[in-house]
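Visitor: sharing a model prediction with you, sequence too.
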Amino acid sequence: MLTKEKVYELAEHWIQSWNSHDLDEIMSHYAEEVVLVSPIAAQLLNDPSGTVNGKAALRAYFKKGLEVYPDLKFEMIDIMWGLYSVVFYYINQKGSKSGEFMEVDSTEKITKVIANYNG
């Protein structure tokens, strides 16, 4: 079960990892069998499902994203959580808002991501 302290620690490390563009640190948050669904994945991977399955595929997708968006930067707006899930609501370097719903396992690794964007 997630606690406020665990969620805020995860959020802080997650955003720092992305803002530093440290792919190993970014990947440290994700489980081996992670599934991500994202409109950006659909666009970058030319796959209308926008689905990325598994940690190796997720790493390749994130690597491509960091190359395509070299000035990528996130600023957290809000954090919400349940027993085994979180929602990170943030703004990116272009001023677009994003909300990512993430399921988290008992080892505090992210197993599922559903990404939503406003533009």
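Guide: That came in fine, so what should we check first?

Visitor: from here on, contacts and neighbour counts on C-alpha atoms
Guide: Will do.

Visitor: now stretch 93-102, how far from the centre of its chain.
Guide: The chain centre lies 9 Å from the centre of stretch 93-102; the measure is CA atoms, centre = their mean, to the nearest Å.

Visitor: second one coming, line it up with the first:
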Amino acid sequence: MISREQALHFADEWVAAWNAHDLDAVLAHYTEDFEMSSPFIQQMGISPDGRLKGKANVRNYWEKAMVNYPDLHFDLHEVLSCMNTVIIYYTSVKGKKAAEFFVFNEEGKVFQAMGHYN
């Protein structure tokens, strides 16, 4: 179970790691075989179904995203949590509003994440 304090701490670390463009720090929050879903994965032509599995594949995608968005900066707005999930609501690239949905395992690592954008 994720406590409110753990959810807030995760969100602060996650946003700070992205804003520092530190992929190792971002990826430290995930399991080796986690699955990521995002319309950006599909739009960038990386996977036709918008899904990737495994840190190596997601790292490759995120490295390309950072090249495409060198001024990437996230502004955190809200953190929602429930049992073993967290939703982070933030402003993403190009001013898009985003909600990232994370599912955590018993060790407190993310094994599934889904990005939602306006």
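Guide: Structure's in. What do you need? Keep in mind that this is a model prediction, so the values were computed, not measured.

Visitor: got a TM-score for the two of them?
Guide: After superposition, the two chains reach a TM-score (TM-score structural alignment, normalised by the length of the second structure) of 0.95; 118 aligned residues with a CA RMSD of 1.0 Å.

Visitor: which parts of the first structure are strands?
Guide: Counting by DSSP state E, the first structure has strands at residues 30-37, 51-53, 74-81, 85-92, 97-104, 110-117.

Visitor: I figured Leu23 of the second structure was touching Tyr61, is that so?
Guide: No - Leu23 of the second structure is not in contact with Tyr61 according to CA atoms under 8 Å; the separation is 10.9 Å.

Visitor: more crowded one of those two?
Guide: Tyr61 (18 against 15; other CA atoms under 10 Å).

Visitor: I'd say that one and Ile41 touch.
Guide: Yes - with contact defined as CA under 8 Å, Tyr61 of the second structure counts as touching Ile41 (7.2 Å).

Visitor: re earlier: dump the strands of the first structure to JSON lines, plus mean neighbour count and distance to Leu45 of the first structure.
Guide: JSON lines is the format used below for those (neighbours: other CA atoms under 10 Å; distance: least, CA to CA, whole Å):
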{"stretch": "strand 30-37", "mean neighbour count": "18", "distance to Leu45 of the first structure": "12"}
{"stretch": "strand 51-53", "mean neighbour count": "19", "distance to Leu45 of the first structure": "9"}
{"stretch": "strand 74-81", "mean neighbour count": "15", "distance to Leu45 of the first structure": "22"}
{"stretch": "strand 85-92", "mean neighbour count": "19", "distance to Leu45 of the first structure": "20"}
{"stretch": "strand 97-104", "mean neighbour count": "20", "distance to Leu45 of the first structure": "19"}
{"stretch": "strand 110-117", "mean neighbour count": "20", "distance to Leu45 of the first structure": "15"}
